[in-house]
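**Student:** structure for the following, please:
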Amino acid sequence: MNLERKLEILADAAKYDASCASSGGQRRKSQATDGSIGSTTGSGICHSYAPDGRCISLLKILLTNRCIFDCAYCVNRRSSDTPRATFTPQEVVKLTLDFYKRNYIEGLFLSSGITRNADHTMEQLNQVAIQLREVHHFRGYIHLKTIPEASPELIEIAGKYADRLSVNIELPTQTGLEKLAPEKNLRRIQNSMAQIRSKNDESNDRLNSAKSERMRFFARKSRSFAPAGQSTQMIVGADDAKDRNVLERADFLYKSYKLRRVYYSGYSPHDHASSLLPIKRPPLVRENRLYQADWLLRFYGFKLDEITPESEAELPLDIDPKSAWALRNREFFPLDVNRASREALLRVPGLGVRGVDRLIESRRFGSLSLSDLKRMRIPLQKVLPFIVTRDYRPTLLERSSERLRAKLAKPAEQMLLPLSR
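**Tutor:** Next up is the predicted model:
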């Protein structure tokens, strides 16, 4: 099989992995005189975004789509009749360099099916990263998918050469894994995450303990373990897990293993799928609601029970999670934007982190009015029922929960649009 055909098969097979992002990567700037190539800065085909807004383009492929596992939800499972292909490490290195030199990409996202055993597969993935870094002095971004059952020594090598590592948890509960992916084990997956966190903590400790600027410089230079941290992916809609189960697992992973991101991927039916799986994919708006809830957990100070109470295990699809909380807690509103704390303002539907920070900064210079909010591009239509300004207070009619829900809900035709993807 020629290289072009392999690329066609293995790039297509990689599209199901959503945990492909480059946020947090080191800026390994190349110098014209040092013989290195590649950078995490610059321009190219936009595939993902860094926190500062930079577009990062990545070559996203599998090393192989052959796999000894038979996970029911995976198109590359052992019993699937999908076309198979395998790259050699040298072929992946060649593709990465060729694509970079053509300004198509700025980095590599490399995953793989498991062949022979976990250690063999991890060794092959590591070989790609080692050759890129050591032989070709590639300074661009590298994201490696790690194999949970691989030996700690191999995962440590992966972290030395990759910017980010990811271990996909796939399903939020052990019950779901036992039903759909019996060869996988939640405890082993989380053990790998714990190892990655431990190595990252060691790197941070060395950097924080440096007492001089010179020592910090060399500590940063020697920081060798996945500086962009780790991420994971959960498939939504393949099993019976509720949104609360998904978010409960995500909250645990963030707190226990300091994950940078949990990615949510709606189950996508494929040919010859197992009878254990649903016939239809879940609405893609469910993915969107989970990401919104994830954001509330990480950046807005919400607790899991506030987002998905035990009596409401599923997120509403017609309104966003923050609006749903606001409607359940009408006594919390309206808030005076000139007096309320930052933590309280972050709970106002329509106010994001940047908007709240602008409000707090601006009110130092005088009492805020509606015109001030408009100049700050605050979405007034959404926030007005929940706030008080110098010249505005919502009426009882405007604060009616029934009217508000109808106002905040997506129109039915918009709810159907994501289903066509």
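**Student:** when you work out contacts or count neighbours from here on, use the C-alpha atoms and nothing else.
**Tutor:** OK.
**Student:** in this structure residue 393 contacts residue 370, no?
**Tutor:** No - counting by Cα atoms under 8 Å, residue 393 sits too far from residue 370 to count as a contact (10.3 Å).
**Student:** whichever strand or helix holds residue 324 - contacts with which helices or strands?
**Tutor:** Per DSSP states H and E: residue 324 is located in helix 321-328. Other elements packing on helix 321-328 under the criterion 3 or more Cα pairs under 8 Å, 6 or more residues apart in numbering; DSSP states H and E are helix 284-299, helix 304-307, helix 401-408.
**Student:** following that helix, which helix or strand comes up?
**Tutor:** Scanning forward in sequence from helix 321-328 by DSSP H and E, the next helix or strand is strand 335-336.
**Student:** another for comparison:
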Amino acid sequence: MFDRIREKLNILADAAKYDVSCSSSGGTRKNDSKGLGDSHSSGICHTYTEDGRCVSLLKILLTNHCIYDCLFCVSRKSNDIKRAAFTVDEVVELTMNFYRRNYIEGLFLSSGIFKNADFTMERLLLVVKKLRLEQNYNGYIHLKTIPGASDELIKEAGLYADRMSINLEMPTEAGLKLLAPEKNHADVIKPLDFVQKQISQFSADKKLIKHIPKFVPAGQSTQMVIGATPESDKDIMYTANAFYKNFSLRRIYYSGYVPISNDTRMPIMGTQPPLLRENRLYQTDWLMRFYGFKVQEILNDANPNLDIDIDPKLSWAIRNMQHFPVDINTADYKMILRVPGIGVMSAKKIVQARKFGKLRIDQLRKIGIAYNKAKHFIVCSDSPYQLKDYQGTQIKAFILAESKSKYLKTDSNQMILF
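**Tutor:** Have a look, this model is predicted:
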């Protein structure tokens, strides 16, 4: 690899790490010339398919030049950093070379905005067209939509990309205006809505016409930066819920703000949200998507922020003790899903297994539930005590005392994160 291309790759792969709209490996192992591969500087990240396969992606920006001055972004125009830009052919060549060497299985391509939205989107489109049409590349491509780009460019890009995404940036319009006054949520909502309508239209046409090209078959996603503005967890998850509902998004990613600016408009200047907050937001997201919870059940005016010391499912259960204990041998599937310590697969196994007889504690352990947590909320054939013997605060204390989490240590007065 030529030195200049390598330098560009180092700069633009490093700039792309702040976009978490695909899962990152977080690897730091360098090649010391005695082995194969390098997980540190090559810009390769990992994402996962719906069937659980791990897919390696080349994750880069086309350029880190940008006409915008968003305070939370390392590529903002006022930031004094090294600038670089790939040509279309360079991205194509990098992708194909890495793919032929079995380093990657796909491409995640984003970009700063230079000149204007259409100029940038045209070059992203040229990359994916060259890969598909000239190189006959059939691997996975995740392409960033540029806010403000024309519908025609976005539609054509959707014929070549597997997934498209566009960053919402801040959870609220007020937060976005505070840190990126040149941007607005309308420029994000418009392409999300357009792509969703196109996906629906192509799907409807496929029922009538045999040979219809695929359009964004892996759907859309978006990303919100959390902690750079003072929104509550309720604000964040209500926004997420609306976007899931209105645009059928596959995923929303929650990225804790990494302090990169000393501007006085940054309300938490010099600090970084705890990783546990990100984790709790993802857990809430999971409850909404796969466990049948409504966002209002988890977060509301009385509870605007998530508990850091316990997961949101356990927090909900403790606040709603009137629904417990759940009889594992008679309760319906939806209620079993709401028991802390029981996941989707375990709930399905319980419903199937009890057809052959009443379930006992040892059988529930074999099924794979987190019994030390679930035991406080269920009864089965040989339950040792009734839930009514304890208050919610007592149960929370029991579970925290038994916790072996490396992130949490508790005493009688406080929680310490480390």
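**Student:** which one of the helices and strands packed on helix 321-328 of structure 1 lies closest to residue 206 of structure 1?
**Tutor:** helix 284-299 (26.1 Å; Cα to Cα).
**Student:** what range does the closest one cover in structure 2?
**Tutor:** Aligned by TM-score structural alignment, helix 284-299 of structure 1 falls on residues 275-290 of structure 2.
**Student:** roughly how far is the matching stretch from the heart of the chain?
**Tutor:** Put simply, stretch 275-290 of structure 2 sits 9 Å off its chain's centre (Cα atoms, centre = their mean, to the nearest Å).
**Student:** one more: stretch 139-156 of structure 2?
**Tutor:** Worked out by Cα atoms, centre = their mean, stretch 139-156 of structure 2 lies 19 Å from the chain centre.
**Student:** buried ones in that stretch?
**Tutor:** Neighbour counts using 16 or more other Cα atoms under 10 Å place 139-149, 153-155 of stretch 139-156 of structure 2 among the buried residues.
**Student:** just checking, which of the residues you listed belong to strands?
**Tutor:** The strands, defined by DSSP state E, take in 140-144 from those.
**Student:** what is the most widely separated pair among the residues you listed?
**Tutor:** 140 and 144 (13.4 Å).
**Student:** returning to what we had before: okay, buried residues for the match of helix 284-299 of structure 1 please.
**Tutor:** With the criterion 16+ other Cα under 10 Å, stretch 275-290 of structure 2 contains buried residues 276-278, 280-282, 284-285, 287-289.
**Student:** what comes into contact with it?
**Tutor:** Contacts to stretch 275-290 of structure 2, defined as Cα atoms under 8 Å, 6 or more residues apart in numbering, come from residues 233, 237, 253-256, 293-295, 298, 306-308, 311-313, 344.
**Student:** what's the mean deviation for that stretch versus structure 1?
**Tutor:** Overlaying structure 1 shows stretch 275-290 of structure 2 at a mean distance of 0.4 Å from the equivalent residues (mean Cα distance after the TM-score superposition for structure 1).
**Student:** which residues touch residue 77 of structure 1?
**Tutor:** Remark: with contacts taken as Cα under 8 Å, 6+ apart, residue 77 of structure 1 is in contact with 66-71.
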